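Student: give me the fold of what follows.
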Amino acid sequence: MPTVTQQKCACDDCVCIVEIKDAVMKDGRNYCSSACATGHPDGAGCGHSGCACDG
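Tutor: Sure, this is the predicted structure:
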């Protein structure tokens, strides 16, 4: 069986794919950045090219 090494960021508005080993883990979910993991409290996006998430 293949091993999954990547998945979509758990932030609903984010389009990033994150390496599970490098993900920011919060509440058992994998995020691409601390901004996504904390729900964008200051309105900032994740900062990755091509992604416009901001909570």
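
Student: can we go C-alpha only for contacts and neighbour counts from here?
Tutor: Noted.

Student: does anything pack onto the host helix or strand of residue 7? Which helices or strands?
Tutor: Per DSSP states H and E: residue 7 is located in strand 6-8. When contacts are defined as 3 or more C-alpha pairs under 8 Å, 6 or more residues apart in numbering; DSSP states H and E, strand 6-8 sits against strand 17-19.

Student: now show me the structure for the sequence below, then we'll compare the two:
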Amino acid sequence: MTTVTSMKCACEPCLCNISISDAVQKDGKYYCSDACANGHTDRTGCGHHGCGC
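Tutor: From the prediction side, this is the model:
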């Protein structure tokens, strides 16, 4: 059996790969930041270098 420790952020346009242990979890999904987890309601991106979500 394989254990998943990292994955792509659940925010569709986001390019970030995240460690599950460091992720923001919301509704059973994993996100790289609060901005992504909240659907970018404040019109900001995730803030990670190289990502334009």
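
Student: related to what we said a few turns ago, and the strand holding residue 7 of structure 1, what's buried?
Tutor: residue 8 (16 or more other C-alpha atoms under 10 Å).

Student: so where is it in structure 2?
Tutor: Strand 6-8 of structure 1 corresponds to residues 6-8 of structure 2 when matched by TM-score structural alignment.

Student: all strands of structure 2, in order?
Tutor: Applying DSSP state E to structure 2 gives strands spanning 6-8, 17-19, 24-26, 29-31.

Student: so the third one matches what in structure 1?
Tutor: Meaning strand 24-26 of structure 2. The alignment of strand 24-26 of structure 2 onto structure 1 (TM-score structural alignment) covers residues 24-26.
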